[in-house]
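Visitor: Got a predicted structure plus its sequence, pasted below:
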Amino acid sequence: MVYNRAAVIIIDKDKVLLLHRIKKGKDYYVIPGGTIEEDEKPEEAAVREIKEETNFDIELGEVFCRVNDFMHNGIYFLAKKFSGELRLGGPELQRVNDNNQYHLEWVHKKDLQKLLLYPKEVKEKIMDYFSS
């Protein structure tokens, strides 16, 4: 399978790091990550994207899940370790304006159910992870 998106589930105790998007009046959340560049391995893209978007240095753990739908073929890793000062960066920071906002947020597991988190399959798997 060829993946076009790599993302990382970063968990700190009972919270998960999400990217809160407010775009043209729509309010939703996504997992930090992004496009896998040509000749780049998914693992390399995941580490690069997390550094760009969050300023975190991460050590990848296992593959958390894979999502193949009409939007993308995504591979989601679980972060084994992370360090650094959390701050938005990369193209996301450059694209911020009144109609296009990005906010990094630690979301408590009890608040996940009420959020609009894409893709939905990943949201369900994160909730399952916290309940196991």
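Guide: Nice, I can see it.

Visitor: From now on I want contacts and neighbour counts done on CA atoms only, so please keep to that.
Guide: Will do.

Visitor: can you give me the strands for the chain?
Guide: 5-9, 11-12, 15-23, 26-30, 33-35, 57-68, 73-83, 100-108, 117-118 (DSSP state E).

Visitor: TSV for those, including distance to residue 45 and mean neighbour count?
Guide: Putting these into TSV (distance: least, C-alpha to C-alpha, whole Å; neighbours: other C-alpha atoms under 10 Å) gives the following:
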stretch	distance to residue 45	mean neighbour count
strand 5-9	6	25
strand 11-12	19	18
strand 15-23	17	19
strand 26-30	16	15
strand 33-35	7	21
strand 57-68	11	16
strand 73-83	10	18
strand 100-108	19	16
strand 117-118	19	16
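
Visitor: With adjacent residues omitted, what lies nearest to residue 35?
Guide: residue 5 (4.5 Å; C-alpha to C-alpha, 6 or more residues apart in numbering).

Visitor: Below is structure B, check it against A:
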Amino acid sequence: MRSRAALLIVDNGHLALIKRICDDETYYVFPGGGIEAGELPQAAAEREALEELGVKVEMGPQVFLTIGSGKEYYFLASITEGRFGSGSGEEYTDPERGRGSYKPVWVPVEMLTAISLYPEALAVAVLRQYTAGELQYNKWA
């Protein structure tokens, strides 16, 4: 697996996620995707925000890094312009991909451990840090 970059966008106690339905399974993932050759993780996260969510973002600090079959970088971000849910990436425009459906949604942060959110360990960490006041929207502004 190649490295990927993802976003944590928190607004009014809700976290932006992608609801996935694939092979009759419903689960959620953080918006983001693969880092292209020569692309910095932060630039990849900005690109993915536009492709998947339809928004431009102001990037905040990297708050998580997971290492498995590839590195996954997670950044705080805030929406600066665009319309949430208007993404036009290939996951929305190419029905031949056969990878199920993608839908941007806002989920209450306190519900993170009650849904199937991948990676699961990150759901617990996000909830813990949010409760401690460490994942505040526009914290860096």
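Guide: The structure has been received and is ready for your questions. All of these numbers come straight from a predicted model, not from anything done at the bench.

Visitor: a markdown table for the strands of the first structure, including distance to residue 48 of the first structure?
Guide: Output for the strands of the first structure, formatted as a markdown table (distance: least, C-alpha to C-alpha, whole Å):
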| stretch | distance to residue 48 of the first structure |
| --- | --- |
| strand 5-9 | 10 |
| strand 11-12 | 18 |
| strand 15-23 | 16 |
| strand 26-30 | 17 |
| strand 33-35 | 9 |
| strand 57-68 | 9 |
| strand 73-83 | 13 |
| strand 100-108 | 17 |
| strand 117-118 | 21 |
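
Visitor: wait, which of those strands is closest to residue 125 of the first structure?
Guide: Judged by C-alpha to C-alpha, the one of the strands of the first structure that comes nearest to residue 125 of the first structure is strand 57-68, at 7.9 Å.

Visitor: so the helix ranked longest in the second structure versus strand 25-29, what angle?
Guide: Longest helix of the second structure, by residue count under DSSP state H: helix 120-131. Angle of helix 120-131 of the second structure versus strand 25-29, following axes from the mean of the first three to the mean of the last three C-alpha atoms, to 10 degrees, is 50 degrees.

Visitor: Return the mean post-superposition distance for helix 120-131 of the second structure against the first structure.
Guide: Compared with the first structure after fitting, helix 120-131 of the second structure has a mean deviation of 1.4 Å; criterion: mean C-alpha distance after the TM-score superposition for the first structure.

Visitor: And stretch 59-66 of the second structure, by the same measure?
Guide: So stretch 59-66 of the second structure averages 0.6 Å relative to the first structure (mean C-alpha distance after the TM-score superposition for the first structure).

Visitor: Verify the stated contact: residue 122 of the first structure with residue 68.
Guide: No. Contact criterion C-alpha atoms under 8 Å: residue 122 of the first structure and residue 68 do not qualify, at 11.1 Å.

Visitor: So which of the strands of the first structure is nearest residue 94 of the first structure?
Guide: Across the strands of the first structure, closest to residue 94 of the first structure is strand 100-108 (C-alpha to C-alpha), at 10.1 Å.
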